[in-house]
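[1] can't give you the sequence, but here's the structure:
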């Protein structure tokens, strides 16, 4: 709310985002969303290390845009696993 948009991360950015902003927290969940459903409300903006991150402006993140979700789990290498739909 303070920034005026919802911060999102790509699959490739997810582990670093979780490690940086949610370190030590438990009971986290991951939601995969259909970025194409946001239209002009989605803006790719430079952030951490010059990477482009998706930011959702001008509205709520609707449940119908969520294509998969689940508890945050990591693989053997410590990378956050993406949720599986269905």
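    Nice, thanks for sending it over. Bear in mind that the values here come from a model prediction, so they are computed numbers and not experimental data.
[2] only C-alpha atoms for contact and neighbour calcs from this point on.
    Noted.
[3] if I pick residue 57, what's in contact with it?
    Going by CA atoms under 8 Å, 6 or more residues apart in numbering, residue 57 touches 4-6, 41-43.
[4] Neighbour count, secondary structure and distance to residue 21 for those - can I get that in JSON lines?
    Output for the contacts of residue 57, formatted as JSON lines (neighbours: other CA atoms under 10 Å; DSSP: H, G, I helix; E, B strand; the rest coil; distance: CA to CA, whole Å):
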{"residue": "4", "neighbour count": "11", "secondary structure": "coil", "distance to residue 21": "18"}
{"residue": "5", "neighbour count": "17", "secondary structure": "strand", "distance to residue 21": "17"}
{"residue": "6", "neighbour count": "16", "secondary structure": "strand", "distance to residue 21": "14"}
{"residue": "41", "neighbour count": "14", "secondary structure": "helix", "distance to residue 21": "24"}
{"residue": "42", "neighbour count": "19", "secondary structure": "strand", "distance to residue 21": "21"}
{"residue": "43", "neighbour count": "15", "secondary structure": "strand", "distance to residue 21": "21"}
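[5] here's the one I want to compare it with:
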């Protein structure tokens, strides 16, 4: 199953340099890496990244994350994927820019 992480360009550059990331400031504060399913991603973008340009979308393989990936209630009681270890480059299936067009992020085909 693919799940998704949104990073700002400097966070993505750091991850590429170091081979892993503990995530954005919100991830560090909460103690886990916040991820989203394809269905959750549009609201995540609207709520946390509205009008933020220069984002990168990472598709990650949930099955590579093992027991450190937990599905926990969050927004509206929905189960969200939370990773209780750094997100590693080995978890990433692909990455691509998330363009901002007319005030909205275009995720395109997530396959």
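    Done, it's in. If you're wondering where the values come from, they're calculated on a predicted model, not measured in any experiment.
[6] And the TM-score between them?
    The TM-score (TM-score structural alignment, normalised by the length of the first structure) is 0.83; 81 aligned residues with a CA RMSD of 2.0 Å.
[7] nearest to residue 27 of the first structure, of the contacts of residue 57 of the first structure?
    Checking the contacts of residue 57 of the first structure against residue 27 of the first structure by CA to CA gives residue 6 as the nearest, at 20.4 Å.
[8] the strands in the second structure, which residues?
    2-8, 20-21, 33-34, 55-61, 69-73, 79-83, 87-88, 92-98, 100-101, 104-105 (DSSP state E).
[9] Could you check how far residue 3 of the first structure is from residue 11 of the first structure?
    22 Å (CA to CA, to the nearest Å).
[10] Please say which of the two ends up with more neighbours.
    residue 11 (11 against 7; other CA atoms under 10 Å).
[11] Leaving out the residues flanking it, which one is nearest to that one?
    residue 82 (7.3 Å; CA to CA, 6 or more residues apart in numbering).
[12] Please apply the same query to residue 55 of the second structure.
    With sequence-adjacent residues excluded and distances taken as CA to CA, 6+ apart, residue 55 of the second structure is closest to residue 8, at 4.6 Å.
[13] and the one you found, what is it in contact with?
    54-56.
[14] Just give me the neighbour total for the residue nearest to residue 79 of the first structure when sequence neighbours are not counted.
    Closest residue in space to residue 79 of the first structure, ignoring its immediate chain neighbours: residue 15 at 5.6 Å, by CA to CA, 6+ apart. Look at residue 15 of the first structure: counted by other CA under 10 Å, it has 17 neighbours.
[15] what do we get in the second structure for residue 15 of the first structure?
    Alignment note (TM-score structural alignment): residue 15 of the first structure maps to residue 42 of the second structure.
[16] repeat for residue 69 of the first structure
    By TM-score structural alignment, residue 69 of the first structure lines up with residue 95.
[17] Isn't its match up against residue 56?
    Yes. Counting by CA atoms under 8 Å, residue 56 is a contact partner of residue 95 of the second structure at 6.7 Å.
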